[in-house]
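Asker: I'd like to go over a predicted model; first the sequence, then the structure.
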Amino acid sequence: MMIKIQQGREEINSNGGIILTGALLRLNGWEKIDRMQGQRIKHGEIGHRDILKIAAALLALGRNDFADVDLYRNDPLFKEALNLRKIPSAETLRQRLNDLGLCNAEQTLTDDCLVEFLRKVNDFGKIQTRYAQYIPLDIDVSVMLQPNCKKEGVSWTYHNENGYAPIFCHIGTNGYMLANELRPGSQHSAKGAVEFVKRCLESARRIGLSMEKLLVRVDSGHDDSRFIGTLYDSGVNFIVKHNLRSENREQYLALAKRCGEKFPSRDGKDIYRCILSHCKPDGLEDKPLFLVVEVTRRQTDADGQPLLLPELEVSTWWTNLPESEAICIELYRAHATSEQFHSELKSDMGLERLPSGKFATNALILNLAALAYNCLRRIGQEALTRKEIWPVKIDVTRRRLRSVLQDLIYVGCKFTRHANVFIVKFGRHCPWFKCFREVYAKC
């Protein structure tokens, strides 16, 4: 059978999920940005809110290039979904984002919108232990490689390649992003970390979360007395990986043997754990903090082959949790899940390489990416709550953003108008129609 290819007159769209994103981006916080005045800020025919909404919507479609906006300039569904009067050219979008980036020196321009968005989230995902329930707040630096370019702020990172070293804060086990900040690649993790964590905790307060329920988890790059003191004074729970630097590992082994407990493991491998109350960060000696210690001594490898010299591995964490050492260690190791959240932002949303040569513009785009990321995350989580209408049975607690894009964003539809009503029609055999309709009702 021969197949003919023709172009019809119907409005057929391959990214029907933009109406979900458009519904989630209806935020009052845009109005404050729209009223913003500045020497280099010009409205033109398109307001600031529309410029930022368009950029966020493109990121939610997995498109991070300024030229990608030209693909949607004649798309009526894109315009109606975002309630736009006009869609700018790629050149105009670039210029306006450059200007708005100059007003985002502290990278807080979109914080009001993020807080407003997250207030509508019903479940961030909690961790339940024997004694308490926690909402994790994971803060971490993740490198965004930018090889073979001369973009402003790109420098040598700890991955031994050129790039940026942004810091991210994710809230809950479902992976919503609370804040982010673009940083030069050579900037140390601890530089500006206190100011960033204060900003994150203030956003959490504005969302309505109790400080006593938050559990802040950070790696050894933030092992700093000032940082830990800030967490303690804020009233949150925390686990901070301790940087041993030049401390004596053998001394920790002796302490763990004397004060702690030996945990079962394979032959030739001994694990000791303990909690020390006399060890405190400098300047915080009067605070009720603890040092959780885990010492692993290996005399044989995994295959049972004896080692010439025993291997000694020591891990320690500062905490104020009223939990056992095993629970504290388990809670910290769950912090590694945030690496997957970074991966979804960079690979699934195609944001590994930022589009502009200007640092301020890239910082603004990364802030907008947090909104786009949260839109996709919310769509995925809302879909999961309706497992009875899914086309296939699944047993997961969180959907990867790539799956959300493939199943619910890039879904084909037909766009029509009748009696001043815009109608989006899906195919007769579309497997995601019921799920899509239910999710849209919740957006």
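Answerer: Good, I have the coordinates.
Asker: CA atoms for contacts and neighbours, from now on please.
Answerer: OK.
Asker: show me where the stretch 201-350 of the chain has strands.
Answerer: 214-218, 237-241, 261-263, 269-276, 290-300, 306-319 (DSSP state E, counting those that start in this stretch).
Asker: contacting residues for residue 294?
Answerer: Applying CA atoms under 8 Å, 6 or more residues apart in numbering, one finds that residue 294 lies in contact with 256, 271, 272, 273, 274, 314, 315, 316.
Asker: can I get these in CSV including distance to residue 116 and neighbour count?
Answerer: As requested, these are arranged in CSV below (distance: CA to CA, whole Å; neighbours: other CA atoms under 10 Å):
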residue, distance to residue 116, neighbour count
256, 47, 22
271, 46, 20
272, 46, 23
273, 43, 27
274, 42, 23
314, 43, 18
315, 39, 17
316, 37, 22
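Asker: which one of those sits closest to residue 30?
Answerer: Closest to residue 30 out of the contacts of residue 294 is residue 316 (44.1 Å), distances taken as CA to CA.
Asker: from memory that closest one sits against residue 290, does it?
Answerer: No. Contact criterion CA atoms under 8 Å: residue 316 and residue 290 do not qualify, at 10.1 Å.
Asker: contacts only, for the residue nearest the centre of the chain.
Answerer: The residue lying closest to the centre of the chain (CA atoms, centre = their mean) is residue 177, at 3.8 Å. Taking CA under 8 Å, 6+ apart as the criterion, residue 177 is in contact with 168, 169, 170, 171, 370, 373, 374.
Asker: ok, structure two:
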Amino acid sequence: MKKFVIEPTKERIVAQAGLAIVGNLLNQTNLVSRLNAYKLPDISRYPACSNGDVAKSYIGLLCQVKSDYDNIETFRDDAFFALALDIQRVPSSPTLRQRLDQAALVEKWKTILHEESLDLIRHTNAEISPVYAKDKPYIPVDLDVSPFDNSKTKKEGVERTYKGCDGYAPMFAYMGQEGYCLHVEMRKGSVHCQKGTPNFIQETIQSARKLTDQPLLFRLDSGNDSRDNLIILLENHASFIIKRNPRKEKKTAHRQLANSARYCSP
């Protein structure tokens, strides 16, 4: 067995050193200045903890796979957390909860976060890797619902999902083989995956065009096998692969259609 050498040190050792990279990326955006310039309802024009500090604090939690507001209390006196993310004042759990509850009521915050996210991908010249079909490149755009398990909670919008748990059913759109998040839409747990999807696809295409001019290839599951989706994709000259939903159709009908096609052998 390999022997470990344990030595004492006066250096500060932290488990979340990767936050320094997160902070560097955030400082390449206009997120803080734009959020600070926007006054939320029922919040002082000059709050003790700025909107930018609140947003960066919660982003710091999410980057550590922590989503509960109470998790912020661990980092209120953590010098590295504030230094890495360039936070002037780390908010308390009640402040974090109140501010984000207020932000959820206005569309402006969502717009700012979405625009700055796209700008960050563009300004850092992030590579967006294509897939190939007959040597022709396509930028893949994957759309799907991702049910959350929020069982035993009383949060607004928590309902029974198709996965058999109580939670939310948000829709996500990812781009490139790297999986950059293009778009996201919060939905109640019981909402069918196709509800609102045509508009979601249209908004996703608009976001994708801000990052690339290469051909797009949308990939969706059978729950989104809908004429409404096809119309949007065709109108925007986007290629697509959508899993067929046979519904009440008979296999014999599909076989006859295939046999009658010019490119198929009888």
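Answerer: Nice, I can see it. These figures come from a predicted structure and were not determined experimentally.
Asker: mind checking what secondary structure the aligned partner of the residue nearest to the centre of structure 1 in structure 2 has?
Answerer: In structure 2, the residue paired with residue 177 of structure 1 according to TM-score structural alignment is residue 181. Of the three states, residue 181 of structure 2 takes strand under DSSP: H, G, I helix; E, B strand; the rest coil.
Asker: contact partners for residue 156 of structure 2?
Answerer: For residue 156 of structure 2, the set of contacting residues under the criterion of CA under 8 Å, 6+ apart is empty.
Asker: tell me the residue in structure 1 aligned with it.
Answerer: When the two structures are superposed using TM-score structural alignment, residue 156 of structure 2 falls opposite residue 152 in structure 1.
Asker: could you measure from that match over to residue 180 of structure 1?
Answerer: Residue 152 of structure 1 sits 18 Å away from residue 180 of structure 1, going by CA to CA, to the nearest Å.
Asker: and if you look at residue 202 of structure 1?
Answerer: Distance of residue 202 of structure 1 to residue 180 of structure 1, computed by CA to CA: 14 Å.
Asker: just residue 86 of structure 1 next, same as before
Answerer: Taking CA to CA as the measure, residue 86 of structure 1 and residue 180 of structure 1 are separated by 30 Å.
Asker: quick one on the thing from earlier: residue 202 and residue 180 of structure 1: which is more packed in?
Answerer: The neighbour comparison of residue 202 of structure 1 against residue 180 (other CA atoms under 10 Å) goes to residue 180, with 26 against 16.
Asker: wait, that one touches residue 165, no?
Answerer: No. Counting by CA under 8 Å, residue 180 of structure 1 sits too far from residue 165 to count as a contact (10.9 Å).
Asker: what helix or strand is residue 378 of structure 1 on?
Answerer: Here residue 378 of structure 1 sits within helix 359-384, counting by DSSP states H and E.
Asker: and that helix, which stretch of structure 2?
Answerer: Residues of structure 2 matching helix 359-384 of structure 1 by TM-score structural alignment do not exist; the stretch lands nowhere.
Asker: which SSE is immediately downstream of that helix?
Answerer: Once the chain leaves helix 359-384 of structure 1, the next helix or strand it forms, by DSSP H and E, is helix 401-404.
Asker: could you point out which element follows that following helix?
Answerer: Moving toward the C-terminus from helix 401-404 of structure 1, the next element (DSSP H and E) is strand 413-418.
Asker: structure 2: strands as residue ranges?
Answerer: Using DSSP state E, the strands assigned to structure 2 run over residues 131-133, 136-145, 159-160, 166-167, 171-175, 180-185, 216-220, 239-242.
Asker: and of the ones you listed, who's closest to residue 17 of structure 2?
Answerer: Relative to residue 17 of structure 2, the nearest member of the strands of structure 2 by CA to CA is strand 180-185, separated by 22.5 Å.
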